[in-house]
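**Student:** Using only what follows, build the 3D model:
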Amino acid sequence: MPDLTPNLRDIGGLPAAGGRATATGRVLRSAVPRAGDLAPDGIAWPPSLVIDLRSSTELAEAHPLSAAGARIVNVPLLAALRPGVAPVDTLTLLYRLVLDTAADELVRLVDEIAHEPGPTLVHCAAGKDRTGISIALLLRLVGVSGDDVLHDYNLTEHARHEIDARLRPSSAGPPPAHTYPPGFAHVSPEAIESVLEVWDGHGDGVEGWFVEAGGSSTSVDQLRRTLLA
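**Tutor:** Purely as a prediction, here's the structure:
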């Protein structure tokens, strides 16, 4: 029987700048999907664009949604964690590593989503850490409050059983390419708050951070046209 993609949800309906709200059917977030996965009622599926945040060592030969006609774009956010590099031991340090080493990839993610006319799925392995940072950036750039970003991030806690089942090795198939380091399976509000603090601490706010990372205000304006109702 087909499974539901774990941790799948639409980020629409969140209050944003100027009394507007994020549009439904524009951006989805989830754990890694499988071919044949179903989506809950009300979710636009399959997406027209998939942003896969996993590193090359986690990727199979073909993305499971490519056969459904989705355009697949790989935006690896943890390429810095290659063999021989000292590992980080907290999620806060992991999230800050993404900002320090993959800001250009986050810019590319925003540019892709800003110009995509159809629904976009953003996912990594669990849909928690790399996906959490990416979604937080999208939401803050369109004026969603830090409190609402944190609330959306924390919703992943309710999907931990399904995520663990998806990532757990099984004798019925090949082992998953991604496993959690010890202590990393939990949701960490402190970690995502540390990311928000970096963006909000920039002299020109999150948009200033984005532009300094190589993005443009034009891209932010287009993202707002795409993502806001």
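**Student:** make it CA atoms for all contacts and neighbour counts henceforth
**Tutor:** Will do.
**Student:** element containing the residue nearest the centre of the chain, please.
**Tutor:** What sits nearest the mean C-alpha location of the chain, by CA atoms, centre = their mean, is T131, with 2.0 Å. In the assignment (DSSP states H and E), T131 maps to helix 130-141.
**Student:** how about this one, so we can line them up?
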Amino acid sequence: MADLGLPFHAISGLPNFRDLAGCPLPIQSHPGHTIKSGLIFRSAEPSRLTEDGVAALQDLNISHVYDLRSRTEIERYATGTREWSGAERVFVPVFLDEDYGPEAIAVRFKNYTAEGTEGFVEAYRGIWEAGTKPISTIISHLAKPDPSPLLIHCTAGKDRTGVICAFILSICGVDDQTIAREYALTEVGLGDFGDELLKAVTKIPELQENPEGAKRMLGAKPENMLAALKALREQHGSVEQYLVKYCGLSEDDLELVRKNLIVPSQ
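**Tutor:** Below you'll find the model as predicted:
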């Protein structure tokens, strides 16, 4: 397992903002190579960005902001949206509005709050089953010649964002242990915003009597991502096979992503 540093940027008003770069590739396949910096960023939702935060994002030349939330979710948590000059907000919800009704929420939250990894595996399975369009859209961006920098976010920048980022790293050859370690950085990145999210989710009726389950729901333990990647391969053979069969991407698309993202280590 690679030893990841802390790739966070201090962006005023934007928790959990970090560069997906710095994940080294296995020595056996790509000795001395890593993921390109300054191209793929991930974060929590950006509604609280300050003007200084916006200026910092503009300095990073982020051209597209991929918002994975549903409209219902944005309204439920009263987070709203945030747009700024130079960046296009692309609304690519993983779950459609009608998939975020009370019954669906209860089932999904029950999956997240269960002890062990099984709940997260099923929750993340729901993400890759419902999220073929946003996954295709984001990876297609990275398959363009000389792609521009992008930001991927949901609410916490943990689950939907984490699954998509895991797939991007996987097709580049990053090993599962390193992917899981990168995913777990969210527990550092959320900071005070994580406490605010915990207060918000414990107001949901299904979670009011289960505070420990709510904490588990907001966690980002490496074993959750490891189990999810194992389950995806058991179901689809590989991340690449899933992307080609269900997301409409081609082998050429995936090879272009590798060409754009894999660079020599400094």
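**Student:** what ranges do the strands span in structure 2?
**Tutor:** With DSSP state E as the criterion, structure 2 has strands at 18-19, 33-35, 40-43, 64-67, 88-91, 150-153, 262-264.
**Student:** can I get the ones you listed in a markdown table with distance to I138 of structure 2 and mean neighbour count?
**Tutor:** Converted to a markdown table, the strands of structure 2 look like this (distance: least, CA to CA, whole Å; neighbours: other CA atoms under 10 Å):
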| stretch | distance to I138 of structure 2 | mean neighbour count |
| --- | --- | --- |
| strand 18-19 | 16 | 22 |
| strand 33-35 | 16 | 22 |
| strand 40-43 | 10 | 24 |
| strand 64-67 | 8 | 21 |
| strand 88-91 | 10 | 15 |
| strand 150-153 | 8 | 23 |
| strand 262-264 | 17 | 17 |
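**Student:** would you turn the ones you listed into TSV with distance to L142 of structure 2?
**Tutor:** Shown next, in TSV, are the strands of structure 2 (distance: least, CA to CA, whole Å):
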stretch	distance to L142 of structure 2
strand 18-19	15
strand 33-35	12
strand 40-43	9
strand 64-67	11
strand 88-91	15
strand 150-153	9
strand 262-264	12
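**Student:** circling back to that earlier point, if I line the two up, what does the residue nearest to the centre of structure 1 land on in structure 2?
**Tutor:** In structure 2, the residue matched to T131 of structure 1 (TM-score structural alignment) is T161.
**Student:** What's the average distance for the helix holding T131 of structure 1 when superposed on structure 2?
**Tutor:** By mean CA distance after the TM-score superposition for structure 1, the fitted helix 130-141 of structure 1 averages 0.6 Å away from its aligned residues in structure 2.
**Student:** Spit out the contact partners of the match of T131 of structure 1.
**Tutor:** Going by CA atoms under 8 Å, 6 or more residues apart in numbering, T161 of structure 2 touches 42-43, 68, 152-154.
**Student:** tell me the contacts of the alignment partner in structure 1 of Q177 of structure 2?
**Tutor:** In structure 1, the residue paired with Q177 of structure 2 according to TM-score structural alignment is D147. Under the criterion of CA under 8 Å, 6+ apart, D147 of structure 1 has no neighbours.
**Student:** Return the distance of stretch 62-76 of structure 1 from the chain's centre.
**Tutor:** Its chain's average C-alpha position is 15 Å from that of stretch 62-76 of structure 1, according to CA atoms, centre = their mean, to the nearest Å.
**Student:** Could you pull out the buried residues of it?
**Tutor:** If you call a residue buried by 16 or more other CA atoms under 10 Å, then stretch 62-76 of structure 1 has these buried ones: 63-65, 70, 72-76.
**Student:** Looking at these, which is nearest G13 of structure 1?
**Tutor:** A70 (24.1 Å; CA to CA).
**Student:** quick one: what's aligned to the closest one in structure 2?
**Tutor:** In structure 2, A70 of structure 1 lands on A87 (TM-score structural alignment).
**Student:** separation between the match of T131 of structure 1 and P31 of structure 2?
**Tutor:** Relative to P31 of structure 2, T161 of structure 2 is positioned 28 Å away (CA to CA, to the nearest Å).
**Student:** Likewise for H153 of structure 2?
**Tutor:** Distance check for H153 of structure 2 against P31 of structure 2: by CA to CA, it reads 31 Å.
**Student:** now L226 of structure 2
**Tutor:** Distance from L226 of structure 2 to P31 of structure 2, by CA to CA: 23 Å.
**Student:** so how far is the first residue of stretch 98-109 of structure 1 from its last?
**Tutor:** By CA to CA, the extent of stretch 98-109 of structure 1 from end to end equals 13 Å.
**Student:** S63 of structure 2 -> structure 1?
**Tutor:** Matched to structure 1 by TM-score structural alignment, S63 of structure 2 sits across from S48.
**Student:** which ones are touching its match?
**Tutor:** 69-71, 118-120.
**Student:** Kindly report the same for E88 of structure 2.
**Tutor:** E88 of structure 2 is in contact with 63-65, counting by CA under 8 Å, 6+ apart.
**Student:** which of the residues you listed still touch in structure 1?
**Tutor:** With both residues aligned by TM-score structural alignment, their matches' CA atoms under 8 Å, the contacts of these that structure 1 also has are 63-65.
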